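Undergrad: Okay, sequence plus prediction incoming.
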Amino acid sequence: MSALLPTYGQRAIEIKQADGSYVTDTTGKRYLDFVMGIAVCNTGHRHPAVLEKIEAQLGNVWHTSNLYAISGQERVAEKLVAGTHLTRAFFCNSGTEANEAAFKLIRKWTGKKKIVSFTKSFHGRTFAMLGATGQDKVKAGFGPMVPDFVHAPFNDSAALDFIDDETAAVWLEVVQGEGGVVVGDVAWFAALQAKANEHGVKVVIDEVQTGIARTGTRYAFEQTPLKPDVVTLAKGLGSGFPVGALVTAPGAEAVFEAGSHGSTFGGNPLAMAAAEATLDVLFEDAALAHVQAMGAYFKSGLERFVDGDTFIDVCGLGLMLGLVATKPVADLINRLRDAGLLVVAAGPDVIRFLPSLLVSQQEIDEALAIIEQVVTKELVQ
């Protein structure tokens, strides 16, 4: 009997070795990994620049706490805000921690409680973030949620009616990852920002999955008219090393003064080494252009499977893509794994693809060939 709580259900394989876009399990079977730890290993597995930076830091100091200065925090914060309207950063360890920090900041910054988030959204599994999340399945059995979150329809003009003078913030994702890889409409974003401006409402964008170049720009909001007051980050920020961040527009520094918030492990030297190396790789123009080019190439390849019968759409931005099916995809995902391709669901009927942002055209072709093989076999059966 396992000593683990069964929070993750049955797990089919254990990965023993990883390099670039490929992983090997404990039986020696090799897979093309288009999950990347759920959009975490954005530089691929064990990128040499990230590995070198972490190994160098391991030889110096691992942890000191935020009682003492950590120069890596300053360098990473500068990289995160450079070329944007954002000015400050706070470091933590995960996406849900970043979102909890945003929740505290918004409450204190505005003096208001009402927060408008959206149906099918996902913002984490801590208690306040369960309230923010617009999916009932993650809330079952936990009793009353943190009050004052209201859930408006995503990509729907009716959502504008939820925003009023009592609203502290509008909280959203540019692409709803867990909600089905649903991309917000640019015109809708513009209307949402205008309504927020009209009522003096803060805009919080959860970029935990979309940020750090995943969609082809540093942040997904850069492809929209949105001008967030708060951005939350994690996942791809550390190339697999746990790190999260809250990034803010001017004014937040007067609200989150000393003692307002903190983290024992947040922004530790190892995490900052991983984050700095990651940003040095992914925030380069050539890397962003590569994500855009490979995203377009992969999306075009996936579109050939859209037949109106088995699959009905390809959605997403950059290298965050979804293949929308007409029935549940769990069995198909298992078949793809057995054939050597790792992918993950986004809701019951969407296969989500989250490859390395440095993925090659040859690796995309290999993935498409495996999909074709499995889908063809499925149709024959």
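TA: Now that the structure is in, tell me what you want to look at.
Undergrad: C-alpha from now on. contacts and neighbour counts both.
TA: Noted.
Undergrad: contacting residues for the residue lying closest to Val174 once chain neighbours are set aside?
TA: Sequence neighbours aside, Gly184 is the residue nearest to Val174 in space, at 5.6 Å (criterion: C-alpha to C-alpha, 6 or more residues apart in numbering). Shown in contact with Gly184 (C-alpha atoms under 8 Å, 6 or more residues apart in numbering): Phe154, Asn155, Val174, Val175.
Undergrad: Okay, one more to line up with it:
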Amino acid sequence: MDLLHRFEQAFMPNYGLPPIALARGEGSRVWDVDGKEYLDFIGGIATSSLGHAHPALVEAVCKQVATIAHTSNLFMHEPEVLLAERLLALLNAPARVFFANSGTEANEAAYKLALKYGRREGRSYFVAAENGFHGRTIGALSLTGKAAIRDPFGPFPVDVRFVPYGDADALKEAVTGDCIAVFLEPTQGEAGVVPPPDGYFGAAREICDSTGALLVADEIQSAIGRTGHWFAHQADGVTPDILTLAKGLGGGLPIGACVGFGDVGKLFDKGDHGSTFGGNPVACAAALAVLGNVDLGHVRSVSARLRDGLRSIDHPLLKGVRGRGLWLATVLREPRAAAVQRAAAEAGFLVNALQPDAVRLAPPLVVTAGEVDALVAAYPGILTEASK
């Protein structure tokens, strides 16, 4: 395909060569440049909350870009205020918001906010989880527990100590009065959609409370209805000190948010942090459309249908299904996830080979019961083809 050759000639090779070139989408369906139709069970990596070309999103973005598209942080505008107020209402706790453009930028803001707290209190190190993923900029990467992407770019500016995810005893041992903050995902995304044991986040909250360390919840993938709750930490009855958001918040437009609760939200002084595009009017308008159209009841219903349907499949390659809400991984008995991704695409479904033995499913939150049933019906054949 000519487009693939042009892509290869124009871009740095960090993404490799994507196998499919998409041209358009509608709802949970997309079409490639050759006209082939797919059911999208990747959702822009848990980002396209309302699917593709959702009328409310299209209207909000078109109306805003025709009104004013950009202001910078030198001026305020109503969409950013409305969005911050809406998030705070959903969180139902006193807090302050900073808007950025992506997940890694939201985590950079959280990192700097925590660092300011730590230096004020004379604390010296962070704790994060092995196999955790918080982003690829240097601050966020220093907190990312994946050696393959972290190690080539060290040394890092702060001391970060990594503990096994889900091990409350190891976390308790690692967090002392010198710890600045603990960075955790309520479910580890890039590690393979790995939920923690029940009570783990509550234990993390207690450990941080007893030592004075901050608890940072990275909900870049898990928030905005993805797990059937507005924010995954709400299901655990835990309020973090800092919350980071992105991906699904903008429904496909770039936006991130760092939320500081209580006094933590007031730590930054004027000039401590900033973003030229953060809180962009168009991105905020898109996020407001997302928050106004996500149906948590639908997410819970259709995610149970997807999970139960996949778990009912008896196939020698399928070991199990894990995850929360419309954020699942099918776990394989052999490292054939890439083959499953290829076979699924041939069958008209987009899925993501997240780990060698795990395939991520994160469809738009508007995916229908019929579309879920279609994937479940096709999955045994996809697994058989991938086993060849």
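TA: Received it, and whenever you're ready, just let me know what you need. As the structure is a computational prediction, the values presented were derived from the model and not from experiment.
Undergrad: Can you give me the TM-score here?
TA: Here the TM-score for the pair of chains, by TM-score structural alignment, normalised by the length of the first structure, is 0.95; 375 aligned residues with a C-alpha RMSD of 1.4 Å.
Undergrad: Need the contacts of Gly184 of the first structure in TSV (columns: distance to Ile70 of the first structure).
TA: Output for those, formatted as TSV (distance: C-alpha to C-alpha, whole Å):
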residue	distance to Ile70 of the first structure
Phe154	40
Asn155	41
Val174	32
Val175	33
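Undergrad: Tell me which entries of those residues lie within strands.
TA: Val175 (DSSP state E).
Undergrad: ok, the contacts of Gly184 of the first structure vs Val329 of the first structure, which is closest?
TA: The nearest member of the contacts of Gly184 of the first structure to Val329 of the first structure, counting by C-alpha to C-alpha, is Val175 at 20.1 Å.
Undergrad: Quick one: map that closest one onto the second structure.
TA: Aligned counterpart of Val175 of the first structure in the second structure: Thr187 (TM-score structural alignment).
Undergrad: can you pull the contacts of the residue nearest to its match when sequence neighbours are not counted?
TA: Nearest-residue entry for Thr187 of the second structure: Pro195, 4.4 Å, with adjacent residues in sequence omitted and distances by C-alpha to C-alpha, 6+ apart. Neighbour list for Pro195 of the second structure: Pro186, Thr187, Gln188, Arg322, Gly323, Arg324 [criterion: C-alpha under 8 Å, 6+ apart].
Undergrad: and if you look at Ala181 of the second structure?
TA: Applying C-alpha under 8 Å, 6+ apart to Ala181 of the second structure gives the contacts Ala114, Gly118, Tyr125, Phe126, Val127, Cys208, Ala213, Leu214, Leu215, Val216.
Undergrad: what's the burial count for the first one?
TA: Residue crowding around Ala114 of the second structure was assessed by other C-alpha atoms under 10 Å; the count is 26.
Undergrad: Also the one 4 residues further on?
TA: Counted with other C-alpha under 10 Å, the burial measure for Gly118 of the second structure works out to 21 neighbours.
Undergrad: Map it across to the first structure for me.
TA: Checking TM-score structural alignment: Gly118 of the second structure goes with Thr110.
Undergrad: got it, and Gly135 of the second structure?
TA: So Gly135 of the second structure corresponds to Gly124, using TM-score structural alignment.
Undergrad: isn't its match right up against Gly134?
TA: No - using C-alpha atoms under 8 Å as the test, Gly124 of the first structure is too far from Gly134 to be in contact (10.8 Å).
Undergrad: more neighbours, these two?
TA: The neighbour comparison of Gly124 of the first structure against Gly134 (other C-alpha under 10 Å) goes to Gly134, with 24 against 21.
Undergrad: Using the three-state scheme, assign Val160 of the second structure.
TA: Assigned by DSSP: H, G, I helix; E, B strand; the rest coil, the conformation of Val160 of the second structure is strand.
Undergrad: Run a quick neighbour tally on the counterpart of it in the first structure.
TA: Under the alignment defined by TM-score structural alignment, Val160 of the second structure corresponds to Phe149 in the first structure. Per other C-alpha under 10 Å, the neighbour tally for Phe149 of the first structure reads 24.
Undergrad: Next, the contact list for Phe149 of the first structure, please.
TA: Phe149 of the first structure is in contact with Lys114, Ile115, Val116, Ser117, Gly131, Ala132, counting by C-alpha under 8 Å, 6+ apart.
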